[in-house]
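**Q** Make a model of this:
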Amino acid sequence: MTGGPARLVARPYTGSVTTYLDHAATTPVRPEVAAAYTEELGRLGNPSSLHGAGREARRRLEEAREQLAAAIGAEPAEVVLTSGGTEADNLAVKGAYWGRRATDPALRAVAISAVEHHAVLEAAEWLGEHEGADVTQLRVDSDGTLDLDHLDEVLAPGTVAVVSTMWANNETGVLLPVPEVAARAHAAGVPVHSDAVQAVGKVPVHFARSGLDAMTLTGHKLGAPVGTGALVARRDLTLTPVEHGGGQERGVRSGTLAVAGARALALAVELAVADQEAEADRLRGLRDRLVAGAVSAVDGLRLTGPADAETRLPGHAHLTVADADVDAMLLGLDMAGVAASSGSACQAGVQQASHVLVAMGRDPQEARSALRFSLGRTSTRDDVDAVLAALPSVIENARKAYATRRPRPAATSGSVA
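**A** Predicted coordinates:
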């Protein structure tokens, strides 16, 4: 037997995905975005350099910044380019907390919704563990709607440094009342950040009108490559850098700026926003067809979120399935050529009880038995029909798997009264 670590051999995926309904995880790059990205990759120049090639790169970068800002109702100077949503969320939560604490040490609390993406949730928890922050998770009701009265209670002591609440939940698609949160927090003198990764390009998003102080967006949910994103932050919001280096991006996000990524992100956002209204109507029709067909074909399916479809993302269909094994459901759908998920794709592929559903009052088993179908620009009626054709047998097999794995009650002796 030889020593040394075992080698992991990567094997290509040989399955056939004919129905992709996991756009909330990532979505195809738009052809026109890919073309702009590829064109830029053929050019030379660091936008921080002073020579001609550097100045030309800077010009293209700033044009992309202006293009992005115009699409989301922001000023170009408010756009801080990042590598994606996770980096932007960390900069917003940690940076705002540190920035506020520097001026007032009494501001030691962070308030986040209980259904946040892990990028916000774990950033806040890190501040609690390493910086002594008092972290409060704002309650939601059984539909996933934020409890604004609880927010008022949390703000009342006057110790909150920053509030963060997402615009649209990545698992359920439920829209949170961001403008109301911003108004209440500002009345208490507290800045507000929102993770709008799932919202931009899917529902109307206008940074200036929202009342927010900071907002996160990412490219790969909109038709841009992975590794592109931005934190939109008001100039009067003090942010302490999370990482240090050359002092780019207002001195809060160091690192050589990726012109190709900036151009791709700006174009993808512009196109998504331009198509948003018509695309929302189209996706809403497909989503409603999927939900109605699934609920009528299979007993024990439950739609997550409010009954009012206008308070959910137009392309999200989140269903909990009674007495079914989630791994068996996802595997069965995959074998049928359908790509779906049980929730966020950012948890290293590990299926576990959804903290979102637990916060909504679901029991742990139900919180592990959810299916998320998220539709996007390439989704069609044929995709929906393919899901509806596969779903009954997939769930039947998943329920058999659940019955097999379900712990049996311990044997008892004697009679039962």
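
**Q** use CA for all of it now, contacts and neighbours both
**A** Will do.

**Q** Can you show me the strands along the stretch 251-400 of the chain?
**A** Ranges of strands in the stretch 251-400 of the chain, per DSSP state E, counting those that start in this stretch, are 301-303, 316-321, 338-339, 370-374.

**Q** Work out the gap between the shortest one and the centre of the chain.
**A** Okay, so that is strand 338-339. When distances are taken as C-alpha atoms, centre = their mean, to the nearest Å, strand 338-339 is centred 20 Å away from the chain's centroid.

**Q** list the contacts for Ala230?
**A** By C-alpha atoms under 8 Å, 6 or more residues apart in numbering, the contact list for Ala230 reads 79-85, 88, 216-218.

**Q** Make a markdown table from the residues you listed and add secondary structure to it.
**A** Listed next are the contacts of Ala230 as a markdown table, based on DSSP: H, G, I helix; E, B strand; the rest coil:
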| residue | secondary structure |
| --- | --- |
| Val79 | strand |
| Val80 | strand |
| Leu81 | strand |
| Thr82 | strand |
| Ser83 | coil |
| Gly84 | coil |
| Gly85 | helix |
| Ala88 | helix |
| Thr216 | strand |
| Leu217 | strand |
| Thr218 | strand |
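
**Q** For the comparison step, fold the sequence that follows:
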Amino acid sequence: MTHGEKNEAPMREVYLDYAAATPVDPEVAEAMLPYLTERFWNPSAPYARAREVRDDVERARGTVARLIGARPDCLTFTAGATEANNLAFAAVEGHVVVDAIEHESVLACAGTHARRTVRVGADGIVDAAAVARAIRPDTELVSVELANGEIGCVQPVREISRVVATERARRLEAGEDTPIYLHSDASQAAGALSVNVATLGVDLLTLSAAKIYGPKQVGVLWASEDVRLRPLVYGGGQEGGVRSGTENVAGVVGFARALELACERRGEEGRRLAGLRERLREGLLARVPSMVVTGPKSPKRRLPGLLHVSFAGVEARRLVIALERAGVSVGTGSACAASRMRVSHVLEAIGMPRELAEGSLRLTLGRGTTEEDVDYAVEAIADAVRAEMARVGTDAAAMAALAGGWGRR
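**A** Predicted coordinates for the structure are as follows:
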């Protein structure tokens, strides 16, 4: 019997969508629990117990700041990365520059400004020289993510920071007073890469707890002291008046602990995930040689736990359903941008042919992934692809022809 037959209980449950959501780490949950029970006090209240909780929030802020090489008073906790990105763009009124494969929250924010969008190559990498050409005298913000959560490319943010610094110096010398800042959404990168703000050379940085085994709906925006943030939410004046509302104490504490663990485990876990990713890639290519792998060739430019694959002429939606029946949960990097039934803007931006984009899967590995999980997933995915090929009457040669030589193996 195949993995995908109806009424057959899955032999194994394998989760391969860690880029979408990570489980809360047990140590993070343990750190959060007191603030959901006995330490429930409002940090803004005047009595001693509330002040203790306020101190706990500030200790967590200090931990996050230390881990990214920042000052605590430059951090604003938010209800997730999307809000943090909105807050970053609200800090400027003028022209902005973004690249074409940014997260939709960044692209939507850019859409409220005059903007230029920088194209990317087939590997998804942003060219720093193209960013330099896109900057105008009235550009106030450049936003480039540290790593893309769909195809896994790691962007040259440090190079782009030098472009922004050069333009800032030119303006200073010319007596121009228009500021220019560099923002980076590092939400997908923080579990695998250093997010030290000085090393990156950024002026604003977005992080999300939900991507690093912390709680959902908790994010942070770091902004240098040169950036003046404008509130999106008004009220009680919390977060230095930038983000009003009673603090999510449990979430903030959980965020700090999650980032600590991510930094402690980053090296060893990154090497483990890279090995599993290659095991997955090689296993799939051995069974479906016509599969196309998307993203940069250099391991240094790729997130260790992300593999984006495409099968020309096959519908990813049907693969997802078949794999779910087999106990394997995967994300699509493709066909419908989930429920909207359209090809992902990322795949469009890198020039992937539609026939290939519609058969794309994003496979992301995490702390819970084992070699046995990978081996099971390889067989399940290969079975599902072969079943779809048989259903639509295609073969490996036809798949390769539809791909049109695009991408790599």
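
**Q** Determine which of the strands of the stretch 251-400 of structure 1 approaches Val160 of structure 1 most closely.
**A** Closest approach to Val160 of structure 1 among the strands of the stretch 251-400 of structure 1 is made by strand 316-321 (32.6 Å; C-alpha to C-alpha).

**Q** equivalent range in structure 2 for that closest one?
**A** Mapping strand 316-321 of structure 1 onto structure 2 (TM-score structural alignment) gives residues 306-311.

**Q** got it, and stretch 217-229 of structure 1?
**A** Mapped onto structure 2 using TM-score structural alignment, stretch 217-229 of structure 1 covers residues 207-219.

**Q** ok, now stretch 277-292 of structure 1?
**A** Aligned using TM-score structural alignment, stretch 277-292 of structure 1 spans residues 267-282 in structure 2.

**Q** Quick check: buried residues in the matching stretch?
**A** By neighbour count on 16 or more other C-alpha atoms under 10 Å, the buried set for stretch 267-282 of structure 2 is 269-270, 272-274, 276-278, 280-281.

**Q** again, but for stretch 354-372 of structure 2
**A** By neighbour count with 16+ other C-alpha under 10 Å, stretch 354-372 of structure 2 contains the buried residues 354-367, 369.

**Q** again, but for stretch 291-310 of structure 1
**A** Across stretch 291-310 of structure 1, burial judged by 16+ other C-alpha under 10 Å covers 291, 293-295, 298, 301-305.

**Q** Report how far apart the opening and closing residues of the match of stretch 217-229 of structure 1 are.
**A** From its first residue to its last, stretch 207-219 of structure 2 covers 6 Å (C-alpha to C-alpha, to the nearest Å).

**Q** what comes up buried for that stretch?
**A** Neighbour-count burial for stretch 207-219 of structure 2 flags 207-219 (criterion: 16+ other C-alpha under 10 Å).

**Q** Likewise for stretch 118-125 of structure 1?
**A** Those would be 118-121, 123-125, for stretch 118-125 of structure 1 by 16+ other C-alpha under 10 Å.

**Q** Likewise for stretch 70-85 of structure 1?
**A** Buried, per 16+ other C-alpha under 10 Å, within stretch 70-85 of structure 1: 70-72, 74-85.

**Q** helices or strands next to the lengthiest helix in structure 2 in the packing?
**A** The longest helix of structure 2 (DSSP state H) is helix 249-287. Judged by 3 or more C-alpha pairs under 8 Å, 6 or more residues apart in numbering; DSSP states H and E, helix 249-287 of structure 2 is in contact with helix 26-36, helix 48-68, strand 306-310, helix 371-392.

**Q** How far does it sit from its chain's centre?
**A** Its chain's average C-alpha position is 13 Å from that of helix 249-287 of structure 2, according to C-alpha atoms, centre = their mean.

**Q** repeat for stretch 296-312 of structure 1
**A** 20 Å.

**Q** neighbouring contacts of it?
**A** By C-alpha under 8 Å, 6+ apart, stretch 296-312 of structure 1 touches 142-144, 168, 172-175, 291, 294-295, 317-322, 392.

**Q** Could you name the residue of structure 2 that is farthest from its center?
**A** Most distant residue from the mean C-alpha position of structure 2: Tyr47, 39.8 Å away (C-alpha atoms, centre = their mean).

**Q** what about the aligned partner of that one in structure 1, distance to Arg263 of structure 1?
**A** With TM-score structural alignment as the criterion, Tyr47 of structure 2 lines up with His51 in structure 1. Per C-alpha to C-alpha, His51 of structure 1 is found 21 Å from Arg263 of structure 1.

**Q** now do Glu40 of structure 1
**A** 8 Å.

**Q** One more: Ala74 of structure 1?
**A** 17 Å.

**Q** and if you look at Pro76 of structure 1?
**A** Relative to Arg263 of structure 1, and taking C-alpha to C-alpha, Pro76 of structure 1 is found at 14 Å.

**Q** got it, and His117 of structure 1?
**A** Counting by C-alpha to C-alpha - His117 of structure 1 and Arg263 of structure 1 are separated by 26 Å.

**Q** again, but for Arg377 of structure 1
**A** Arg377 of structure 1 is 20 Å from Arg263 of structure 1, by C-alpha to C-alpha.

**Q** ok, now Thr378 of structure 1?
**A** To Arg263 of structure 1, Thr378 of structure 1 is 22 Å away according to C-alpha to C-alpha.
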